[in-house]
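S.K.: model this:
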Amino acid sequence: MSSTASGGISLSLSKYEVQIKRVAGQEDILLPQKMSKAASGYDLHAAVSEPVVLAPGERKLIPTGFALSMPPELEAQIRPRSGLAYKHGITTLNSPGTIDADYRGEVKVLLINHGQEPFTIGRNERIAQMVFQLVPQIELAEVSELTETVRGAGGFGHTGR
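M.R.: Coordinates of the predicted model:
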């Protein structure tokens, strides 16, 4: 499959099969879905048995009702939904959360309420998004000296405000 980028460059896009399995008893929970054709993220839905209230400052692990099996060259990242973050202060902790290719348990989302009001999460409510990323195979090589750069060891705020 190939696609043409805005600069007229032809890109070759690979397809990867990711298997998805519903957790028993969660057959009514919507599977992850893109909300537009060009969306990069798949919206995830809450598989809560009853509404869950997140008080301001509180965090809870919310189940999604599914598990994944993906090839080793992929990871799934769990990210906040921008609308929930902007309108209610609801976001994900350890963002992005990482689902490794060898994990087979139920995908869960760690949510926190940074807002001023309690927030109620209902069954099948969209709570986060999942984006798949390639994971390059890296070989770490211990050395006695690193190559030099102009920046050097300058970190946190070294270029100004």
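
S.K.: For the rest of this, base every contact and every neighbour count on C-alpha atoms.
M.R.: Noted.

S.K.: now the helices for this protein?
M.R.: 82-88 (DSSP state H).

S.K.: remind me, longest strand of it?
M.R.: Scanning the chain for the strand with the most residues, using DSSP state E, yields strand 59-69.

S.K.: How many neighbouring residues does the nearest residue in space to residue 67 that is not next to it in sequence have?
M.R.: Closest residue to residue 67 apart from its sequence neighbours, by Cα to Cα, 6 or more residues apart in numbering: residue 106 at 4.5 Å. Counted with other Cα atoms under 10 Å, residues neighbouring residue 106 total 15.

S.K.: which residues does residue 106 contact?
M.R.: 23, 63-68 (Cα atoms under 8 Å, 6 or more residues apart in numbering).

S.K.: can you tell me how far it sits from residue 53?
M.R.: 21 Å (Cα to Cα, to the nearest Å).

S.K.: what distance separates the longest strand of the chain from the centre of its chain?
M.R.: The chain centre lies 11 Å from the centre of strand 59-69; the measure is Cα atoms, centre = their mean, to the nearest Å.

S.K.: Most neighbours among the contacts of residue 106, which one is it?
M.R.: Of all the contacts of residue 106, the highest neighbour tally under other Cα under 10 Å goes to residue 64, namely 28 neighbours.

S.K.: doesn't residue 105 make contact with that residue?
M.R.: No. Assessed by Cα atoms under 8 Å, residue 64 is found out of contact with residue 105, at 10.8 Å.

S.K.: Now residue 105. Nearest residue, chain neighbours left out?
M.R.: residue 67 is the one closest to residue 105 (Cα to Cα, 6+ apart), at 5.6 Å.

S.K.: Please provide the structure for the following sequence as well, for comparison with the first:
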Amino acid sequence: MSRRPPVEVLLRRLDPEVPVPAYGHPGDAGVDLVTTEPAVLAPGERAVLPTGVSIALPDGYAAFVHPRSGLAARCGVALVNAPGTVDAGYRGEIKVTVVNLDPREAVRFARLDRVAQLVVQQVEKVRFHEVAALPGSVRGADGFGSTGGHADTDGPAGGHELASVDHDREGL
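M.R.: As a prediction, the model looks like this:
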């Protein structure tokens, strides 16, 4: 199986002490982003943390800022707009909007702490065609929680009835 060469991304370090984002392990999808400023977030507090880097992505690509699973599990830190989108035309500093969801403990970030990960992906351009009605599907308009899977749910999300389907559902 042939492997595509890595996508070339131009990077500008706005702070010379910030490491060039790198993959932690072979096969990782995201590179680590650090913060350039220390911060303390009280329970429920959010902050916008600078990362000290800006990038120039090739047309047809976008970068997505994802939370770090360890921060979420250990400290209750989440990203307010996860994933954050960095468009190919954006040249400003990448910033990360974090929130402390822990109800009791403050979260402290030191300068150069890893705060998020950046995943670069190819994205497709689309052209929308307005129509009076969309073609049917098995799922229909069923949305949030429509497949169940949580012990506290009692059927589809919000108690909405499943859309009727005019075919045999056996074997689905």
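
S.K.: Just give the TM-score of the two.
M.R.: The TM-score (TM-score structural alignment, normalised by the length of the first structure) is 0.86; 148 aligned residues with a Cα RMSD of 1.5 Å.

S.K.: Strands of the first structure, start to end?
M.R.: Using DSSP E, strands in the first structure cover 2-4, 10-12, 19-22, 42-45, 52-54, 59-69, 74-79, 90-92, 97-99, 106-113, 119-121, 126-134.

S.K.: what does residue 92 of the second structure align to in the first structure?
M.R.: Aligned counterpart of residue 92 of the second structure in the first structure: residue 105 (TM-score structural alignment).

S.K.: Its match: neighbouring residues, count only.
M.R.: By other Cα under 10 Å, neighbour count at residue 105 of the first structure equals 13.

S.K.: go on, residue 89 of the first structure?
M.R.: Counted with other Cα under 10 Å, residue 89 of the first structure comes out at 18.

S.K.: Now it: closest residue in space that isn't a chain neighbour?
M.R.: That would be residue 115: by Cα to Cα, 6+ apart, it lies 4.2 Å from residue 89 of the first structure.

S.K.: Would you check that that neighbour makes contact with residue 86?
M.R.: No. In this structure residue 115 of the first structure lies outside contact range of residue 86 using Cα under 8 Å: 9.3 Å.

S.K.: higher neighbour count, the two?
M.R.: Using other Cα under 10 Å as the criterion, residue 115 of the first structure and residue 86 rank with residue 115 on top: 20 against 11.

S.K.: Need the nearest residue in space to residue 27 of the first structure, chain neighbours excluded.
M.R.: Spatial nearest neighbour of residue 27 of the first structure, chain neighbours left out: residue 65 (8.0 Å); criterion: Cα to Cα, 6+ apart.

S.K.: how close does the aligned partner of that neighbour in the second structure sit to residue 9 of the second structure?
M.R.: Aligned by TM-score structural alignment, residue 65 of the first structure pairs with residue 52 of the second structure. Residue 52 of the second structure sits 16 Å away from residue 9 of the second structure, going by Cα to Cα.

S.K.: Repeat that for residue 75 of the second structure.
M.R.: Taking Cα to Cα, one finds residue 75 of the second structure at 32 Å from residue 9 of the second structure.

S.K.: Check residue 81 of the second structure too.
M.R.: 23 Å.

S.K.: do the same with residue 123 of the second structure
M.R.: 15 Å.

S.K.: Residue 55 of the second structure touches residue 9, doesn't it?
M.R.: Yes. Counting by Cα under 8 Å, residue 55 of the second structure does reach residue 9; the two are 6.8 Å apart.

S.K.: Now do the contacts for the counterpart of residue 124 of the first structure in the second structure.
M.R.: Using TM-score structural alignment as the criterion, residue 124 of the first structure maps onto residue 112 of the second structure. Residues in contact with residue 112 of the second structure (Cα under 8 Å, 6+ apart) are 18, 34-37.

S.K.: 10 Å instead, please
M.R.: By Cα atoms under 10 Å, 6 or more residues apart in numbering, residue 112 of the second structure lies in contact with 17-19, 33-38, 51-52.

S.K.: now for residue 29 of the first structure: what does it line up with in the second structure?
M.R.: By TM-score structural alignment, residue 29 of the first structure lines up with residue 18.
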